[in-house]
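>>> Build me a model from this:
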Amino acid sequence: MCYYSNSKYWIADRMKVLISLGVISLATFHPSQAMPLNRSVLEVQQLVSGRVLNEKGTPLEGVSVSLVSGGASVSTDARGSYAIAAGGQGQLRFSFVGYKDQTVEISGRTTVDVVLAEDISALDELVVVGMGKQKKASVIGAISTVKMEDLQVPSRSLTNALAGKMAGAVVVQRSGELGRDNGGIWIRGISTFSANRSPLILVDGVERDMQDISVEEIESVSILKDASATAVYGVRAANGVVIVTTRRGKVQKPAIDFVAETGASDLPNLPKFIDGADYAMLYNEALGRENYSPEYIENVRNGSDPYLYPNVNWYNEIYKKYSRNSQANLSIRGGGEVARYFVGFGYINEAGNYKDNPDNQYKSNMKLERYNFRSNVDISLTKTTEIGLEVSGSLTDLHTPGVGGQIYSATYTPAQTLFYWTSLATPISNPVRLPIGHDLEGNEIWGWGAPTQVGEYNPVERLMGSGYNTEFRNQFMSQISVNQKLDQLLPGLSFRFAFSFDAYNQTEIQRRKFSPTWGIQGRDDTTGDLIIKEVTQGQQTLDYSRNLVTNRAKELKGQFNYNKSFGVNNVTAMLMYYQRDYIDGNAGSSILALPYRRQGIALRTTYDYNGRYFAEFNVGYNGSENFPKEKRFGWFPAVAAGVILSNESYWENLRSTINLFKIRGSVGMVGSEALPNGNRYGYLSVYGNGLGGYTFGETGVGYAGTGEDRIGVTNLTWEKGLKQNIGLELGFWNDLVKFEADYFYEKRTDILLQRASLPVFSGFNSAPFANMGRMINRGVDGTLEVNKRLTNGGFRVYGNFTYAKDKILEQDEAQKNYAYRMRTGHKYGQQFGLVALGLFGSEEEIANSPTQTFGVVRPGDVKFQDTNGDGQITIDDETAIGYSTLPEVNYGFGFQVDYKGFDLGMFFRGQSRVSYALGGSYIPFNQGVGKGNIFAEALDRWTEDNPNPNALYPRIFNGTSANNWQASTRTLYDGSFLRLSEVELGYTFRAAWLDRVKMKKMRLYVLAHNLATFSPWKLWDPETGSNQGMNYPLQRKFNFGLRASF
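Here you go, the predicted model:
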């Protein structure tokens, strides 16, 4: 019997199975009963089968396999396999999105295996833009995009994963403390000194935080940088836009992806402090007399009696060398013509590097667990109607030591608090723990040692004896959308409606106590036993307090889209209405508790002539509650144009070398509504209770009453920014080399600020707002990539660069005696201080130098420049020094190479032209209090025996030596660094082996993160900033991982 099939069948000795479009036909026959067939019929039914892989040996599912002459067409399955009925001669064409088509001669073969090469230009075909997607060739806005595969690093924070990966994105991570380690992100630096300097962040088109999104859920991240790209978002997008697009379903068989990692973390950049013997020696030197005898110092050094002569390295007592981290993600993706889906689950478990007390029934160490969930479903109800259902969320459980809070009117996190106490505790102040007695069974009981000086702490007791804090955060995010094609009304017209609802809840519980401490009075002369006395009774039971935060957000959008081609003329248009309602559940006043509401409309039109010439017009019309009715709404337009010269006919002879030459430019207006310090309704006057100063009768006693706190400004209006951008895109040798660069310039006017030059006698309790600031920001950013595929592998080299420099042209500041002391005319956040000329070498040099007015000056003290030439060194001699705390230069570069399944990748990132001021803990024996730990670098100091003019520290002095610690070029450090951020080595198993275990793909890898940092600053991680090294260091991670697909 003969059964025709256009897909695939197998012939066995006694059985033939035909599978076609899900229908199975079965026949049994004996070879002797087979009917003779002529040659032409046999050729029609000859089966050609094989597999389709990519250049890394990974099977490709969904590749279209067809006969060039027409007729049969099939698709590969999950293992890249296919079978097609074809003649013995002819050609097969293999086609797949993102890969170059390949045509192969059959030449009588029954097995044809194919390796498809990536089509680099096709991979970049679609780019996310404001409210949609466009072909990359037609995009004339300044947009940078990074794909999910470039973000797969062991980081909980998507923001931190972006560091160094995108041109124009400035990411700085100030802390590695779990739950508080999310970096800050800025687009092309800073363009305003008003309240809001951060970009708008959109996740699937909705304004959301991206801190707790799993990287495995991400399809791509794009940043919109110029006015043409951001204008449709109006006032929300003055500082740029970050668009996060999550993964969605597609027409394919269900594909299961599983990723798991586990590893260890350490802290590579902990500050180093001097030991007890050196501390005692420096203290004697600072006092100028012998406070600690040579015998005492020797006893400390040899450790003969660690209770009476302690020598404690507090960092070694608090931090352990390694901690564990692990994560796992599982996702399912697939669908058909009716419904497509993506469902993902994620889990992260990370621990800090604090030690635990085995005597406690609770943990002192930090620990964070996070669970992620996402479901994106698209359902085609009809050929013209599609609905989208998106539900996602995260649960975060954070456990931290029971410390943190107010210290000298400043709020510190648990990690900062522990470092502060560690900086106060000297290595000789007290032992960690003391044997204070025995229980009924004769077991020794231990208590915490009490510091010998008032104001010091036992950092280990603070860590292990203060209780614990827990934070539980949950986020729920949802969106429903309807997409309706309206071709029956107007070909190319469609409408989209979307509604989203998000909820955020946080519960913080504090269980705190204070352990009793014990001090040593000496040893018994007869027995030699320690004489121990209780110093503080403490609080043995854990107290309880709770804080709740609940935030809600709703968004509504309606959007018409039009896309139509008229021959070589391509036109698109978009008209959108937007409305958002947000309630801050942690508001500190009745005004801030009112809902935050925004609304606006946006219009975008684009024109493309034959893929050669492009034009675009965008405009946003937005309203703000912060301004009076007549100034509440504002227009923010932008225009852009571009041309691809390489598509011109005269470029034909150059195209083999320069396949892409594109020039684009844009100019437009953006706006901002944000008032300083989170204030609202700047046009309204505010009245307050409890204002003092009212007197009655003859007593002269002042009484509190009601008064005007802040005067409203009725002509307050939008902050405006004129953005200009010009860009160049080049492709060489069929995109073997790709280059892109942009020059940008922005001028902000009418910057919203709070008056600072009004005198006290003006009577204002709180200064009013005003549109009084002007600022410019300009620079360049760009990317370079080389991508080459070879027979058994390939390589990729890539890098990006951003340079952004701002300048304040006008701000309201109090007038100073000298123009060079004014902040106007300098970069935002510019450091100011004295110019240090070195160290005084003698009394004669001091006498012959301008008089320094910050205290008594001695040889070894810092010598400053007399900037104004008046013969005295005062605060009037301070001037601009160094840079600001936000780096002007940001860059990242790396490479990836693979060969026969093995792959190796390295990524570096860095920052430069950034400065930080040193804090008080850097100063030995600050303010003469005779306590405080000392950085090991203090040994490099000026002394009478070694009067080194280039010493890192001036002379050591126990007192209020204000002269040496004035803000100056000497107390400023260069925060530049180059970090080896990622090193990854992996192996992808070949498809032939995976067939045996029914897998589509499997890869094993090892990954090192934050492996090494190169910087002129050595005391702590330079990226964490100037907070006296008090921020928790960035962790170094060593992970082993598995990535599998089924």
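>>> Only C-alpha atoms from now on, for both contacts and neighbour counts.
Noted.
>>> mind checking how far the one residue sitting closest to the centre of the chain is from P1033?
Relative to the mean C-alpha position of the chain, the nearest C-alpha, by C-alpha atoms, centre = their mean, is the one of T159, at 2.1 Å. T159 sits 17 Å away from P1033, going by C-alpha to C-alpha, to the nearest Å.
>>> tell me the SS of the residue nearest to the centre of the chain?
helix (DSSP: H, G, I helix; E, B strand; the rest coil).
>>> That one and M210 touch, don't they?
Yes - T159 is in contact with M210 according to C-alpha atoms under 8 Å; the separation is 7.2 Å.
>>> all strands of the stretch 751-900 of the chain, in order?
769-789, 793-810, 832-833, 836-839, 851-852, 862-864, 872-873, 879-880, 889-899 (DSSP state E, counting those that start in this stretch).
>>> Any chance you could list what contacts stretch 918-931?
Outside of stretch 918-931, the residues within contact range by C-alpha atoms under 8 Å, 6 or more residues apart in numbering are 283, 286, 423-426, 453, 456, 932-935, 938, 956-961, 965, 971-973, 1026-1028.
>>> Another for comparison:
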Amino acid sequence: MNNAMSRLAILKGKVLHVLFLMIAISLYQNAKAGPVERDQDYIGSIIKLNKKKFSLVELFTIAETQTGVRFAYDALELNVNEPVEVSAKKLRLKELLSEINKQSGASFEWSKNIVTVIPPQKNQRNITADQTRTDVSGKVVDKNGHPVFKAVVLVKGSTTGTMTDENGKFKINAKPGDVLEIRYVGYQSIEVKVTNTSDITVVLEETNVILNDVVVVGYGTQKKTNLTGAVGVVKMEDMETRPLTNAGMALQGTVAGVYALQSSGKPGDDGAVIDIRGVGTFGDNSPLVLIDGVPGNINDVSANDIQSISVLKDAASSSIYGSRAANGVILVTTKKGTAGKIKVNYNAYIGTQSPTRLPHVLNSVDYTTLYNEASLNSGGAIVYPDATIQKYAAHNDPMFPDIDYFKVYYGDASTRNHRLSLSGGADNINYAFMVGQLNQDGVLVGTNYKKTDFRSNIDGYFLKDKKLRISAKLAGNLGVKNEPTDLWSAEWYATLAPIHPLKNADGKWVSVNGERNFYGEIKEGSTAQSKRYNFSGQMEGEYKILNGLSAQVTYGYNVTSSKANAFHANVTLYNESGSTTDLASNLTVTNETDVQTLLTSLLKYNKAIGKHEVTVLGGYSEEEFTYDWESGYRANFVNNTQRVLSLGDASTQTNNAGSYDLGLRSYFGRINYNFDGKYLFEANIRRDGSSRFAQGNQWGTFPSFSGGWVMSKERFMEKLDWLSHLKLRASWGRLGNQNINTYYNGSDILSSGRNYSLGGTLYSGVAVTAMTNKQLTWETAQQLDFGVDLVLKNNFEFTADYFDKRTKNLLLIQPIPLTMALSAPYANAGEVQNKGIEASLTYRKEFSNGLKLRGTINASHIVNKITSMNVAEQLTSPKAIKVGAAINSFYGYKMDGIYQISDFTWQNNSDPTVAYADRTYTLKPGVVKVSNYTAQPGDIKYKDLNKDNVVDMNNDREIIGSQFPDLTYAFNFNAEWKGFDLGFFLQGVKGVQGYTYYEIATPFSGFANMGSWWLNRWTPQNPSNTLPRLTLDGVRNNIHSSFYMENASYLRLKNVELGYSISPRILSRAGIKSLRLYGNVQNAFTITKFKGFDPEQTVSQTRAQAFPQVRVMTMGVNVNF
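All right, here's what the predicted structure looks like:
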């Protein structure tokens, strides 16, 4: 640990020196730049020119193509054919406009990406009209027939031009045979031949910007239109005002094939569980996350600091990352600065949180009444006489309470978030700085979380033509989390029966049946506090060696250090008899440090010859991981306030420590070929060596191939004017997985702390405690993908993929006989298949009245199945590993109704006047019986699978449910109009089961309450066929079966937001560019039949110890200066 911290200190010093230097350069360059008459997002763009002399219109066209700006001008006022001679073949847009200004006298005004050209004085121009021409009139409209205002109309090959009025009408001097060129920002230019002098109607089509989007892929970027793999993209502008406490939740419902669920609402631990195209392993199924190219935790990045997220779903897209890409790859790109003056953004919200739902449970009267019934059914006596029940009903004695413990432990809580960002740049440097703080109280008593974070990204450009780029990235966060010690106990005690008192008449804490009073312990100071520090630094240099050839080196450093103090307070509890129980205080301190370094070297080459374009990438990377931990324990502290380990009783102390080191070395390459933007091909290969495996099995090779055919560029598709883009894709690849025990290196594991007796004396030593498998090798996943991308000119975008992913050599712990007293080894156990289909449909529309609409619906259907096993199936309840079933499917007996009185005969010649509880029942012949107990009326009847009329463990258990949904779907909608904006997000799953075998679902489990649905249990007067009778032993009904399986499908309004942006004309006086006020509701409502805490929580949860989801209502402001 000392070595790790020493390395951290050295790196911090170096990085901070570089950071301060870069900031100083930034401020100097920015001050030197002075005021610039431009929009700063585009002014620094580089324009490449292939000659010296151009006309104005040629320069405008080239600049539009290479930078994304659009020029607007009146061709009657401006001589667009005026020659301009440029000084260099590579100029920044600012420099180009300056040269145009000097030579033509034209000046420029900016509005976002639109440059309005202001011509010189009319007496300085030489615009003449051909006297043989006459006025030609017409109208320019969009595809909906709405007039296009200020469209430019030019007579091609001349200096004659005009602009349309607010009705879309124009009049221009031309003659029959002339060609009119019509242009407008955001629309495709069109040429029309003049055949008459009036009634020319021109319909403009919008430019499809979707296809020009740049997508972040492995070690680079690609235009969306050139992608051959399955890549999903999340643009974060829609997420900036959502109260996302972690960035992982931005993936929920936004990318088809990605299943993200929030397994907890606990502050600091409410991150998303993310599966990409199903679960393909028995181990960790988490995808690889890279933040600006360096492995990291997505929840260490604020959602507000992210520019975009790319999800690499198929093997062709992911194989460049090889051994850790089997579960998919998530590429997070953080925001950068752009050339121009400093831009300041402040975003803040405050809000309140509450549990989305809490189970409905019994009150004291109902609980005691049903308890008496269960006691009689179990052969016992009345436990709570009527007089006692009346005391509970009176509500005037603290020792006979009626407490809903869910309401005791859970309640409303506040949340606050503040974020500030600054960005800008000059000719040679761009920068972005971001800082924020989140304060989140928990809805469970005693829980809260505070996180402070910062991030800085600096890019510097050096040497002639800026051949050298050096980037420095620095980020850090400190999270402080407080929660009750033994949090799982707090969650369990929330299920307590209502009859257990909290305090006696003297206000003293009362024990629960002679045991703990966890609420009292929390109030007396039993608290676990953890502090987690994360720091990451990255230096990157890129040098352009030749035209199209560049080299890049990246070094990344990431350290996470945490310190946890778990303190149990000394509490005196009073029993009902008057005696007391003292709970001794104790403290456990745990320190952990995790250090990860990455060195990556890349060589990139791009060459275009005619219609052919080739891009080649080669690289090498080396990663190292080190982990150290230590813990100490002492008990019997003097008081509950001085929580220092040394103040505890030394005779009670224990300590422990451990560490490990891992390494990964990789070589990789990629080649892309593009012919005329029509035929696309990509091949990747990566070779990884991992220290987790024994020699001979450490290296794995992971190739992939993909291709695309842009059919819409074929001549036979040209007549389909409703089609903008149609591309067919296909890919195949093989990926790896090394996620096994971190100590696993092919050698048997030795552990200390083992005592040996030699000659009657005990000696401390070491022993083999775990077996290893020296033949263990990589888990490999092969995936086949077929996809289609379709863009229609009526604003629709559609993407669909079919995939078949097969994971072989599954890494699974192989059971060994208990008599060996060793931890079991891993084995390459079998194969699992995930196949399915995913689709996404997006609609965009902008109306002439300013209304903008955007909606996206996506869905995916995945079938998960174990296809083979090399070791024995693990048929245990409630989960099993079984060929033909999904991974970890629920396994048990299948409920087949309830035994009714008519299924039995009983003593006294079946005299119906004999009391139900006094009868001795015998099953009638032919009625299925259970092997290990005698069934009674009201007990659950189980299905006899092998038809031998006896239900037993070996022959009559089956798969009773799956934790993976058949269908996941989502719908996102956004609308904007006259400053108002409205957005909502619906997300849901179908065909998934939840297992509700937990305290309130199993009657009279320990000291727990029961769900209110048990009021409808089986009785002779209410012969239910869905709920069994009540008993105290639970032998007959509290066993793993489909009775405890529930439909966990749901549809949730995950987010709804309403905002209003104040007019810039009002704000400009105060120096504010934009100001938006908004209100947001997260987890607004849920439609489900599930009776547990929350259907979205991890469906493998089998108990009530689950921190509930929270509904968050916030109000906020987003300001740009």
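>>> Could you quantify their similarity as a TM-score?
Once superposed, the chains reach a TM-score of 0.82 (TM-score structural alignment, normalised by the length of structure 1), with 918 aligned residues with a C-alpha RMSD of 3.4 Å.
>>> circling back: narrow the contacts of stretch 918-931 of structure 1 to those that are buried.
The neighbour count (16 or more other C-alpha atoms under 10 Å) marks 283, 286, 423-426, 456, 932-935, 938, 956-958, 960-961, 965, 971-973, 1026, 1028 as buried among the contacts of stretch 918-931 of structure 1.
>>> which residues does the residue nearest to the centre of structure 1 contact?
By C-alpha under 8 Å, 6+ apart, T159 of structure 1 lies in contact with V171, N182, G183, G184, I185, M210, Q211.
>>> Now intersect these with the strands, please.
In strands, defined here by DSSP state E, the members of the contacts of T159 of structure 1 are V171, G184, I185.
>>> Let me know the closest of those to Y354 of structure 1.
Distance to Y354 of structure 1 across those (C-alpha to C-alpha) is lowest for G184, with 25.2 Å.
>>> What's the separation between whichever residue in structure 2 pairs up with R174 of structure 1 and S860 of structure 2?
Under the alignment by TM-score structural alignment, R174 of structure 1 pairs with S263 in structure 2. S263 of structure 2 sits 20 Å away from S860 of structure 2, taking C-alpha to C-alpha as the criterion.
>>> neighbour-wise, which of these two wins?
S860 (25 against 22; other C-alpha atoms under 10 Å).
>>> And the helices in structure 1?
Remark: helices assigned in structure 1 by DSSP state H are 39-44, 120-123, 158-161, 227-230, 276-287, 294-302, 314-318, 414-424, 459-464, 843-847, 991-996.
>>> To D1021 of structure 1, which of those lies closest?
That would be helix 414-424 among the helices of structure 1, by C-alpha to C-alpha, at 14.3 Å.
>>> what comes into contact with the closest one?
Contact with helix 414-424 of structure 1 is made by 177, 314-315, 400-405, 455-459, 462-463, 921, 931-934, 1030-1032, as judged by C-alpha under 8 Å, 6+ apart.
>>> Give the buried subset of those residues as a PyMOL selection command.
Buried residues among the contacts of helix 414-424 of structure 1 (16+ other C-alpha under 10 Å), as a PyMOL selection:
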select buried, resi 177+314+315+400+401+402+403+404+456+457+458+459+462+463+921+931+932+933+934+1030+1031+1032
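>>> which ones among the contacts of helix 414-424 of structure 1 are found in strands?
T400, P401, G405.
>>> And A593 of structure 1, what's its match in structure 2?
For A593 of structure 1, the residue aligned by TM-score structural alignment is S659.
>>> Quick check: closest non-adjacent residue to that match.
Of all residues not flanking S659 of structure 2 in the chain, D628 sits nearest, at 4.3 Å (C-alpha to C-alpha, 6 or more residues apart in numbering).
>>> I'd like the distance between the one you found and T590 of structure 2.
For D628 of structure 2, the distance to T590 of structure 2 - C-alpha to C-alpha - is 11 Å.
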